[in-house]
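J.: What follows is a predicted protein model with its sequence.
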Amino acid sequence: LQEGRVLAIKGLGGFHLACDATNQAAVALLRARKRRAAKPMAVMMATMEEIRGHCRVSAEEERLLTSAQCPIVLLEWRAESKVSPLVAPGNRYLGVMLPYTPLHHVLLREVGRPLVMTSGNRSEEPIAIDNQEALSRLRGIADYFLLHNRDIYARYDDSVWMVEGERPQPLRRSRGYAPFPIILPFHSRQVLACGTELKNTFCVTKDRYAFLSQHIGDLENLETLEHFETSIELYRRLFRLEPEIVAYDLHPDYLATRYAKSLETSARLVGVQHHHAHVVSCMVDNGVEEPVIGVALDGTGYGTDGQIWGGEFLVADYAGFCRVGRLEYVPMPGGEAAVRRPYRMAMGHLCSLLGEEGLQRGRPFLGDVDAGELEILKQQIEKGINAPLTSSCGRLFDAVSALLGFSGEASYEGEAAIELEMMAYRGEEGPTYPFTIAEGSEAEIIQLSTMWTAMLQDLHSGVAAANVALRFHNTVAGMVTEMCRRIAEETGLARVALSGGCFQNRLLLAKTTQRLEEAGLEVLSHSQVPCNDGGVSLGQAVIASYWPEGRASGGSL
């Protein structure tokens, strides 16, 4: 480690890949070998005193760091830190944890400096847990292997937390927390909820307990699917569960959905809408059963109308929901390709909402994207060819990020949105951009054309990108608050549940919470389960337990 080598180290729930966090060349070598271009990596430090030398630490963050669970906690990075900036490129926050095994303590004492401790896997694969598996899968990444004969029977990644406003919030609930039960405010039937495609967890419920699994990962390859299936069988044996109901996401192509539908079981199958599950997970997290105004902002979720949702305002309880508001639909040229290439989402917004004039005004800010590709995208959008519609707030963040300097292809999920958040921290406060809310046939619709017009005007006037980024964050918080205020007036509801991966953005969470509270509304946010898709299976399980026999799956009230 002191020589700049990469080690594979057997831990408690799997292998870590480790290197000297202060050695720029070692960190670059690990990134190159793991093919992990920019996604932040975690660092392990020996003591709280050492952590304070590199990061600012609040009392609540210290409580988490020193707890028996020893999670990774996202801390504000000090400018004077000697940790290589390549550990978390361009990021204001550094994921830090304390040692939690005797081996970790010995290593850190002998090395005498912080160590990168990232998951022992190739990108997108589950972490290695077996000695032979590690020697095979991690050869070519690690120079040396530190093994022992204590077998690991279940894969558990490190848990990840952040603290916003002294309120802790999990981003990945795994080692140290799963399968510790979440107490339900009602007596549940025996349910197996299979979760979603990204950041998968599953959940089993029995009596008044919900047992949320450890982080499984993205169900995009055979190895992770096998991890998912074997973990479900382990939980079924461990908790002596014979599911009466199996819940799944409405997206027909998700591997978790296909798994649920392929089970040879007498259990009733219940499809649950993605954003309803998000909102209910937040309700359960807060012990609330009464109807709420649910705000679910994320990247992707299959809607009951067959479109891609992600900017949703629901009136919801455990038994059902009504979609009362949303962001307006815009095309995603190329479908999934628009997720990887944010400039495609910028094209989708500008072309569909502002037409040719918007394209011309936006073109100078799209960098070196090939003119021929832009013309093809324009044709796709105008003719509706492979350009599914979405109301996604995550894709809106991508579109803005593309105009403010994020170019090319994202190397990991949420990269463009994270870069936009980091940019906004450097901005100067300004007014929100204008937007309108119009009556739609089934819900009120937040219309974005005036926002885009004003944003393009700022960019052409030379307003700093950081200032535009901050104004945009303020605008989204304003959109949420105004829509919730209208719904509250109409329904008499005063509680707002915030869920979905966009609320991992602590700037957005803080600004939205502040504005909602100033409007006299009570805000519910997550504190036991992730707001991202890692918490969806909890919502699925609770909704399925309440779902009446005979009612069609996945529909609204």
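T.: It's in.
J.: Every contact and neighbour count from this point should use C-alpha atoms.
T.: OK.
J.: in the stretch 301-450 of the chain, which spans are strands?
T.: With DSSP state E, counting those that start in this stretch as the criterion, the stretch 301-450 of the chain has strands at 308-317, 320-327, 330-331, 389-390, 436-439, 444-447.
J.: Export the ones you listed as a markdown table, with columns for distance to residue 465 and mean neighbour count.
T.: Formatted as a markdown table, the strands of the stretch 301-450 of the chain follow (distance: least, Cα to Cα, whole Å; neighbours: other Cα atoms under 10 Å):
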| stretch | distance to residue 465 | mean neighbour count |
| --- | --- | --- |
| strand 308-317 | 24 | 26 |
| strand 320-327 | 24 | 23 |
| strand 330-331 | 24 | 26 |
| strand 389-390 | 26 | 23 |
| strand 436-439 | 23 | 14 |
| strand 444-447 | 23 | 21 |
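J.: Redo those strands as a markdown table? Include distance to residue 127.
T.: Formatted as a markdown table, the strands of the stretch 301-450 of the chain follow (distance: least, Cα to Cα, whole Å):
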| stretch | distance to residue 127 |
| --- | --- |
| strand 308-317 | 30 |
| strand 320-327 | 37 |
| strand 330-331 | 36 |
| strand 389-390 | 33 |
| strand 436-439 | 46 |
| strand 444-447 | 42 |
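J.: wait, which of the ones you listed is closest to residue 242?
T.: Comparing the strands of the stretch 301-450 of the chain against residue 242 with Cα to Cα, the closest turns out to be strand 320-327 (24.9 Å).
J.: Reduced to three states, what does the closest residue to residue 119 other than its chain neighbours come out as?
T.: Closest residue to residue 119 apart from its sequence neighbours, by Cα to Cα, 6 or more residues apart in numbering: residue 16 at 4.8 Å. Secondary structure, DSSP: H, G, I helix; E, B strand; the rest coil: residue 16 is strand.
J.: From residue 97, how far out is residue 16?
T.: 13 Å (Cα to Cα, to the nearest Å).
J.: Out of the strands of the stretch 301-450 of the chain, flag the one nearest residue 346.
T.: Closest to residue 346 of the strands of the stretch 301-450 of the chain, according to Cα to Cα: strand 330-331, at 10.0 Å.
J.: helices or strands up against the closest one?
T.: On a contact count with 3 or more Cα pairs under 8 Å, 6 or more residues apart in numbering; DSSP states H and E, strand 330-331 meets helix 342-362, strand 389-390.
J.: which residues touch the last one?
T.: Okay, so that is strand 389-390. Residues from elsewhere that reach strand 389-390 (Cα atoms under 8 Å, 6 or more residues apart in numbering): 307, 308, 309, 310, 328, 329, 330, 331, 332.
J.: who wins for proximity to residue 181 among the helices and strands packed on strand 330-331?
T.: Ranking the helices and strands packed on strand 330-331 by proximity to residue 181 (Cα to Cα) places strand 389-390 first, at 35.0 Å.
J.: can you list the helices and strands packed on strand 330-331 in a markdown table and add distance to residue 267?
T.: Converted to a markdown table, the helices and strands packed on strand 330-331 look like this (distance: least, Cα to Cα, whole Å):
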| stretch | distance to residue 267 |
| --- | --- |
| helix 342-362 | 41 |
| strand 389-390 | 33 |
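J.: for comparison:
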Amino acid sequence: MGELVRKRIRVEGIVQGVGFRPFVYSLATRLGLAGHVGNDVHGVFIEVEGGDSVVQQFLGLLAEQAPPLAAVARISTTDAEAVAEEGFRVVESDAAGPRATLVSSDTATCADCSAEIADAGDRRFGYPFTNCTNCGPRFTIVRDVPYDRPNTTMSGFALCAKCEAEYRDPANRRFHAQPVCCPDCGPRLWLTDRDGAARRGDPLVEAVAALARGEVLAVKGLGGYHVAVDATDDDAAARLRKRKRREDKPFAIMVASVQQARSLCAIDDVEEALLTSRRRPIVLLDRLPGAALAPSVAPGTRQLGLMLPYTPLHHLLLRGFPRPIVLTSGNVSDEPIAYRDDDALERLGEIADAFLMHDRPIHIRTDDSVVRVVGGREMPIRRSRGYVPEPVTLPWPFPQPVLACGAELKNTFAVAKDEHVFVSHHIGDLENYETLRSFTGGIAHFRRLFDVEPQVVAHDLHPEYLSTKFAAELDGVELVGVQHHHAHIASCLADNGETGPVIGVAFDGTGYGADGSIWGGEFLVADLTGFRRLGHLDLVPLPGGATAIKQPWRTAVSYLAEVDHLSGDLDVLWRNPNWTEVAALLRQRRHAPLTSSAGRLFDAVAAILGVRDAINYEGQAAIELEQLADTAETGGCPVSISRGPVLRVRGADLVRSVVADLRAATPVPVIAARFHNGLAAAVVEVCDRLRESTGIGAVALSGGVFQNALLLLRVTTMLHRRGFRTLLHSQVPANDGGISLGQAAVAGALCRKRR
């Protein structure tokens, strides 16, 4: 064994709540080493003693064989004096000192736990809260660190003798599993009417019966309440739409298995891996013709959002109910998801007929995550459950702790220190009191959890954003305003661990421009510390301002006026007879501010093609236009690009071609595809010209418009052919959900530059 040595070891990363201490115990015991392991506010601390060669073997295996949920960021060692200790033990956690440990995300039920709840001979048979060190609730139940039971919402459930024995047994997979429980000592399930009165019988059996009768069922999940109906029952789905006031937006669907998913959608290997991953997001998938679902579930879309069960409760519910179910957020449209029982009964009482409830408190509400596969890679649409609060780790440190307040829509916030940016769960649109409470409460929780006392606070430049106003009211901090589209490109840079400079293409709906106008179709040369606007879509009036966002036909009138097609013979004008009044607004800048928005260009084309005159959710017209496009079409609409110090892309040219094709009776799906192809070609042409003038050969694509898979694939394919290096999002969304990461990255870069 060689000379007796002792090492003090520090392990940092996601190493609490993932079975790391049991793993260390088993490894040290198997190798015959003495010492101890424990949790503290920095991560895991270890001391091992034994022969030099065996200790070195232990160090090598520590990262190599770490538990599947662990993410080891750093292992450091120092020498200690050998004391000839015998045996290895798990010691009590140390809660002293500044917090630096990372917290695990909530993790889908593992195969072992799933097998237990299906085994009639197991004591956890049919138990909806079964978990172990490899799965179960984490972030949504954590109140504080270190990650120990007293610091979670499981603190109110005293362990029974059998669970205590499992918790203390190093050979058991529930060794130091903090949420461990069973039917004798853990949370319980019950079913109530909408007035809170308990329904008789087995809660799961009666919940399944309620779904079969076409009732709307509210289900308390990991991060909040969902509402569910039979996804094959159109009456039930339509009833849910009416009650939720959600006219058109597709519902998410939960299916029992990959096999059931394949009966509804085409699924490739990457998509299957995401569906079955420990994160279990909603995955947007191409719908199969004739998929057996109610028409009201996902109207007007060729895609479905599918997910698999990720808690024992879901597994048991789907085991009893053989058909797919709608499982959508428990809220009224535009409100945050309900997560407290009393609040759920009050807010969902007019939506749900019955409530499947339990008594394990949720500490922080967390929506389901949504992802899409584009070009063989995962693209986040909404980053929340299963991903948060795992940090985005950057290759450079933050000199000062930072709080980034994010955008107004699809808000996330972020706190940053050292090399980590902790981007929050999806908060939503900051337009009502309850969402604002979720925003402020979430910031307080993250500051406490990660021990961040921000010295710098980054915010959007828009003075009316509630996130901006929140920042302005903070005392004793340095405020850093970050232009919206610069934040988009900075987010993409940080997502890829780069500082720039790059040619940044930021396409979205609206953002407050550096000149006070409405930007949204921007070509920037940017790094993390600044940007130059070297191109944009041509400006057009936005008649009625924000009203035009919800009524795309208004933007169509604006673009049609640009190309002299306000002759009244187009269907979009016949459908909206007051178009002449809207056209009169175009000359009044007070009522028709100028915009370069790419999102509004999509709106205009969608309205002209008869896709959508008015929207019921953000981006609806553009989403449906993409869904309509014939992907086999290779032709494109020609677009002129001005010359000069700032390039201007004439979006009106695209509209002119769209109208010409429409009058020539070209099929609408072909026209939609030509529009996408023409815009993509214009993007690449501008990048080519900017490469010539700047020498920069890397392009970063960001903004919500680049969630459009057809546009993104067309642009990236052409950029690749022309020799560009392309940066895309993979850790945070391209939409405003990624803005907080960009704001934090800019603030950190400015601090480093100043120093």
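T.: Received the coordinates, thanks. What you are looking at is a predicted structure, and each value in this text was computed from that prediction instead of being measured.
J.: TM-score for this pair?
T.: Once superposed, the chains reach a TM-score of 0.95 (TM-score structural alignment, normalised by the length of structure 1), with 543 aligned residues with a Cα RMSD of 1.4 Å.
J.: still on that earlier bit, for burial, what's the neighbour tally of the residue nearest to residue 119 of structure 1?
T.: Residue neighbour count, defined by other Cα atoms under 10 Å, stands at 25 for residue 16 of structure 1.
J.: Now do the contacts for residue 531 of structure 1.
T.: Residue 531 of structure 1 touches 170, 171, 278, 282, 498, 499, 500, 501, 503, 504, 525, counting by Cα under 8 Å, 6+ apart.
J.: try 10 Å
T.: 169-172, 278-279, 281-282, 285, 296-298, 498-504, 525 (Cα atoms under 10 Å, 6 or more residues apart in numbering).
J.: Tell me the secondary structure at the aligned partner of it in structure 2.
T.: Structural alignment (TM-score structural alignment) places residue 531 of structure 1 against residue 734 in structure 2. Look at residue 734 of structure 2: counting by three-state DSSP, its state is coil.
J.: And residue 734 of structure 2, how far from residue 550 of structure 2?
T.: 22 Å.
J.: ditto for residue 78 of structure 2
T.: 62 Å.
J.: And those two? Which one has more around it.
T.: residue 550 (19 against 10).
J.: so that one touches residue 603, yeah?
T.: Yes: with contact defined as Cα atoms under 10 Å, residue 550 of structure 2 counts as touching residue 603 (9.4 Å).
J.: The helices and strands packed on strand 330-331 of structure 1: which one's closest to residue 406 of structure 1?
T.: The nearest among those, by Cα to Cα, is helix 342-362 at 7.7 Å.
J.: Pull out the buried positions in the closest one.
T.: By neighbour count on 16 or more other Cα atoms under 10 Å, the buried set for helix 342-362 of structure 1 is 342-354, 358-359, 361-362.
J.: try stretch 206-226 of structure 2
T.: 206-208, 210-212, 214-226.
J.: Then stretch 667-680 of structure 2?
T.: Those would be 668-680, for stretch 667-680 of structure 2 by 16+ other Cα under 10 Å.
J.: With stretch 50-57 of structure 1 instead?
T.: 51, 52, 54, 55, 57.
J.: Could you save those residues as a markdown table and add columns showing distance to residue 85 of structure 1 and secondary structure?
T.: Output for the buried residues of stretch 50-57 of structure 1, formatted as a markdown table (distance: Cα to Cα, whole Å; DSSP: H, G, I helix; E, B strand; the rest coil):
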| residue | distance to residue 85 of structure 1 | secondary structure |
| --- | --- | --- |
| 51 | 16 | helix |
| 52 | 17 | helix |
| 54 | 12 | helix |
| 55 | 13 | strand |
| 57 | 19 | coil |
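J.: Output the residues you listed as JSON lines; include the columns distance to residue 239 of structure 1.
T.: JSON lines is the format used below for the buried residues of stretch 50-57 of structure 1 (distance: Cα to Cα, whole Å):
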{"residue": "51", "distance to residue 239 of structure 1": "39"}
{"residue": "52", "distance to residue 239 of structure 1": "41"}
{"residue": "54", "distance to residue 239 of structure 1": "42"}
{"residue": "55", "distance to residue 239 of structure 1": "41"}
{"residue": "57", "distance to residue 239 of structure 1": "38"}
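J.: what's the burial count for the corresponding residue of structure 1 for residue 586 of structure 2?
T.: Aligned by TM-score structural alignment, residue 586 of structure 2 pairs with residue 381 of structure 1. Around residue 381 of structure 1 sit 24 other residues, with neighbours defined as other Cα under 10 Å.
J.: mind checking how far residue 381 of structure 1 is from residue 375 of structure 1?
T.: Distance from residue 381 of structure 1 to residue 375 of structure 1, by Cα to Cα: 10 Å.
J.: Name the residues contacting each of those two.
T.: residue 347.
J.: Just to check, residue 265 of structure 2 is in contact with residue 293?
T.: No: checked against Cα under 10 Å, the pair residue 265 of structure 2 and residue 293 is beyond contact range at 11.2 Å.
J.: and for residue 16 and residue 97 of structure 1, which residues touch both?
T.: 117, 158.
J.: Mind checking what secondary structure residue 746 of structure 2 has?
T.: Classified using three-state DSSP, residue 746 of structure 2 is helix.
J.: what do you get for residue 253 of structure 1?
T.: Per three-state DSSP, residue 253 of structure 1 ends up coil.
J.: The equivalent of it over in structure 2: neighbour count?
T.: Matched by TM-score structural alignment, residue 253 of structure 1 corresponds to residue 464 in structure 2. Residue 464 of structure 2: 10 surrounding residues under other Cα under 10 Å.
J.: same check, this time on residue 474 of structure 2
T.: So residue 474 of structure 2, with other Cα under 10 Å, has 11 neighbours.
J.: So it sits against residue 458, correct?
T.: No: using Cα under 10 Å, residue 474 of structure 2 makes no contact with residue 458, being 11.4 Å away.
J.: Just tell me the aligned range of the biggest helix by length in structure 2 in structure 1.
T.: Counting by DSSP state H, the longest helix found in structure 2 is helix 668-694. Aligning helix 668-694 of structure 2 against structure 1 (TM-score structural alignment) gives residues 465-491.
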